[in-house]
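J.: No sequence on hand, only this structure:
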């Protein structure tokens, strides 16, 4: 398992469904990090998600990154508890450490 570090801006997903729109926040992985994760994990099933452990500031959690056709890279969901704990608002840049698990 290789660890990757990068800085990315937090963005809000705009759903077609008004009820869920605005409730999901993500960061997009840089293309080189996404390529390295693809090389590390090989073929994937289902939605193509990859299990990862993530650290942002003092918060660490396990989740998955998901391939996004719109972003043309993997996207990483950032849950509300982390956004609050780290003081992250939409558009804020954050330092991310991610490794596959």
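T.: That came in fine, so what should we check first? A quick note: this is a predicted structure, and the numbers were derived from the prediction, not measured.

J.: C-alpha from now on. contacts and neighbour counts both.
T.: Will do.

J.: Could I get the contacting residues of the residue nearest the centre of the chain?
T.: Nearest to the geometric centre of the chain sits residue 76, at 1.1 Å (Cα atoms, centre = their mean). Counting by Cα atoms under 8 Å, 6 or more residues apart in numbering, residue 76 makes contact with 26-29, 64-66.

J.: Let me know the helix or strand that the residue lying closest to it once chain neighbours are set aside is in.
T.: Counting by Cα to Cα, 6 or more residues apart in numbering, residue 65 is the residue found nearest to residue 76 once chain neighbours are left out, at 4.8 Å. Using DSSP states H and E, residue 65 sits within strand 59-68.

J.: Could you name the helices and strands sitting against that strand?
T.: Where contact means 3 or more Cα pairs under 8 Å, 6 or more residues apart in numbering; DSSP states H and E, strand 59-68 is packed against strand 50-56, strand 73-77, helix 80-86.

J.: What's the separation between the residue nearest to residue 76 and residue 54?
T.: Going from residue 65 to residue 54 by Cα to Cα, to the nearest Å gives 10 Å.

J.: Nearest approach to residue 97 belongs to which of the helices and strands packed on strand 59-68?
T.: Distance to residue 97, taken as Cα to Cα, is lowest for strand 50-56 among those, at 5.1 Å.

J.: Next up, a structure to set beside the first:
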């Protein structure tokens, strides 16, 4: 089976992870979509099984990597500050996210 494009659209609540030096903002991909993505992307997974993706929230689009979380059994999408500012993203507010896996 050949997969040319993997695109996912979902709504997720923005949450905050506080690190020692900085805070990280994330949206969690639903578990069923994460399982699908992991199954069909083994050949393009990078370090830590991350996936290079193009992401979109509202009118803002950026490239980043999604990382799998064992605790959540899902991929995590980090949201850059520039995107948060441009789209009025706040912690606890659901966001509609579109993700396209790159490198297939």
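T.: Done, it's in. On a predicted model such as this, the values are computed, not experimentally measured, just so you know.

J.: Please state their TM-score.
T.: In this superposition the chains share a TM-score of 0.88, using TM-score structural alignment, normalised by the length of the first structure; 97 aligned residues with a Cα RMSD of 1.3 Å.

J.: Show me what counts as buried in the strand holding residue 65 of the first structure.
T.: 63-67 (16 or more other Cα atoms under 10 Å).

J.: before we move on, what about stretch 92-104 of the second structure?
T.: So, applying 16+ other Cα under 10 Å, buried residues of stretch 92-104 of the second structure: 95, 97-102.

J.: Report the two of the residues you listed separated the most.
T.: Pairwise distances across those (Cα to Cα) peak at 21.5 Å, for the pair 95 and 102.

J.: remind me, longest strand of the second structure?
T.: Of all segments of type strand in the second structure, defined using DSSP state E, the longest is strand 7-18.

J.: hmm, who's touching it?
T.: Against strand 7-18 of the second structure from outside (Cα under 8 Å, 6+ apart): 23-30, 33, 89-101.

J.: now swap in stretch 44-62 of the first structure and tell me
T.: 41, 63-67, 82, 85-86, 94-101.

J.: I'd like the distance from it to the chain centre, please.
T.: For stretch 44-62 of the first structure, the separation from the chain centroid amounts to 7 Å (computed by Cα atoms, centre = their mean, to the nearest Å).

J.: Now the terminal residues of that stretch, how far apart.
T.: With Cα to Cα applied, stretch 44-62 of the first structure spans 18 Å between its terminal residues.

J.: can you state the direction angle for the longest helix along the first structure and strand 59-68?
T.: In terms of residue count, the longest helix belonging to the first structure (DSSP state H) is helix 31-41. Counting by axes from the mean of the first three to the mean of the last three Cα atoms, to 10 degrees, helix 31-41 of the first structure lies at 90 degrees to strand 59-68.

J.: mind listing what's buried in helix 31-41 of the first structure?
T.: By neighbour count on 16+ other Cα under 10 Å, the buried set for helix 31-41 of the first structure is 33-34, 37.

J.: Could you do stretch 7-16 of the second structure as well?
T.: Neighbour-count burial for stretch 7-16 of the second structure [16+ other Cα under 10 Å]: 8, 12, 14-15.

J.: and for that stretch, what span of the first structure is it aligned with?
T.: Under TM-score structural alignment, the alignment places stretch 7-16 of the second structure onto residues 3-12 of the first structure.

J.: Skipping adjacent residues, who's closest to residue 25 of the second structure in space?
T.: With Cα to Cα, 6+ apart, the residue lying closest to residue 25 of the second structure is residue 16, at 4.7 Å.
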